[in-house]
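Engineer: Predicted model, plus sequence, below.
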Amino acid sequence: MIGIMADTHDNLHSIKQAVRLFNETGCSLVIHAGDFVAPFAARELENLNCPVEAVFGNCDGEKKGLEKVFHLFGEIRKAPLAFNHENLHFLVTHIPAARGFYPASEKYNVIIFAHTHKPEIRHEKKNMLINPGEAGGWVSGKSTVALLDPKTLSADIITL
């Protein structure tokens, strides 16, 4: 399984719940699509039993601090981030592109985005698009993440 989260916005309680879920599910990777906000919140991801790939969001002001914390357990970079994991090609961004347009999108099996705080899983052309919603839960009152099964290419939104 692959854990997907975004828009944690310093909600330590929700981050800890997500870490517990991802560890219990046996995730081989966790992807964070931006908006930790502060480095202290990102430090909770050090408790994961797998590596983390992440991008900066528009509310991540302390980029140097986040990079320093991430160096302990994963990587955080400027979006878009493209990488391969378990024979899948991923594109991760924070702010979604115009609906239906992602650069060279046919190259990617899975496109992960965030920013809207609205969980969504949809298929477009050859891509699976996933917005895990907001793990922080500050806007909607609902903390959500996503789990992706790379073998079946199926995903679910999970309420924490």
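Structural biologist: Cool, the structure landed. What you see is a predicted model; the values in this text were computed from it and never measured.

Engineer: When you work out contacts or count neighbours from here on, use the C-alpha atoms and nothing else.
Structural biologist: Fine.

Engineer: Mind jotting down where the strands sit in this protein?
Structural biologist: Under the criterion DSSP state E, strands of the chain are mapped to 2-5, 29-32, 52-55, 74-77, 81-85, 88-92, 110-112, 120-124, 127-131, 144-149, 154-159.

Engineer: take a look at this one as well, against the first:
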Amino acid sequence: MRFAAISDTHDNLSAVRELLDTLKKEKLDFIVHAGDIISPFTMKEFEVLGLKLYFSFGNNDGERKILTQIAEKNGWEIGEIAEFPGGVIYHGTDRRILSILKKTGQLVVTGHTHKPSIEKGESVVLNPGEVCGYLTGKKTFAIVEDGEIALMDL
């Protein structure tokens, strides 16, 4: 199983398109997005890949009803917390929820801080950083393959 883990795209369409061009070259089974995609027009950009998208809402996501409609139309999973094969996604805004998820023994993909990190404990907690590059100045994502995680720069 090989997938991309991303977060915090924040409607930066040039960064999203750069990411999608990069991901088109990868052989992926699906994509996990840990929130703050922001607008429906940004979510629609992911349709070009033809891959399943697992998405958790972030604290800045607006138009959740329309985001949900786009996800359902494409057969994607969406919610405050969403499961994907081998793990769970949660944006990470509530530390108590994140603490509970860390006890599941699964891969937990999170975002919110915009800082890439891999935390190993009872669960592996992956924050792929930010695609938008707004806060850190770096556009990052992760590729996960059979439990191995590679943090990547765009």
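Structural biologist: Structure's in. What do you need? What you see is a predicted model, and the numbers here were worked out from it, not measured in a lab.

Engineer: so what number do they get for TM-score?
Structural biologist: These two chains, once laid on top of each other, score a TM-score of 0.89 by TM-score structural alignment, normalised by the length of the second structure; 153 aligned residues with a CA RMSD of 2.0 Å.

Engineer: hang on, the earlier thing: pick the most buried one from the strands of the first structure.
Structural biologist: Across the strands of the first structure, averaging neighbours per residue (mean count of other CA atoms under 10 Å) puts strand 2-5 on top, at a mean of 26.

Engineer: Going by contacts, tell me the helices and strands next to it.
Structural biologist: Under the contact definition 3 or more CA pairs under 8 Å, 6 or more residues apart in numbering; DSSP states H and E, strand 2-5 of the first structure sits against strand 29-32, strand 144-149.

Engineer: burial measure for L48 of the first structure, as a count.
Structural biologist: For L48 of the first structure, the neighbour count with other CA atoms under 10 Å is 22.

Engineer: For it, list the residues it contacts.
Structural biologist: V19, R20, F22, N23 (CA atoms under 8 Å, 6 or more residues apart in numbering).

Engineer: Roughly how far does the residue nearest the centre of the second structure sit from E122 of the second structure?
Structural biologist: The residue lying closest to the centre of the second structure (CA atoms, centre = their mean) is H33, at 1.9 Å. The gap separating H33 of the second structure from E122 of the second structure is 22 Å, by CA to CA, to the nearest Å.

Engineer: can you check I31 of the second structure too?
Structural biologist: Taking CA to CA, one finds I31 of the second structure at 23 Å from E122 of the second structure.

Engineer: Restricted to helices, list the contacts of L48 of the first structure.
Structural biologist: Mapping the contacts of L48 of the first structure onto helices (DSSP state H) picks out V19, R20, F22, N23.

Engineer: For the most far-flung residue of the first structure relative to its centre, which non-adjacent residue is closest in space?
Structural biologist: For the first structure, the residue at maximal distance from the C-alpha centroid (CA atoms, centre = their mean) is K125, at 21.5 Å. Closest residue to K125 of the first structure apart from its sequence neighbours, by CA to CA, 6 or more residues apart in numbering: E106 at 7.6 Å.

Engineer: Quick check: that neighbour vs P132 of the first structure, distance?
Structural biologist: Distance from E106 of the first structure to P132 of the first structure, by CA to CA: 21 Å.

Engineer: ok, those two, which is more surrounded?
Structural biologist: The residue with more neighbours, out of E106 of the first structure and P132, is P132; 33 against 13, by other CA under 10 Å.
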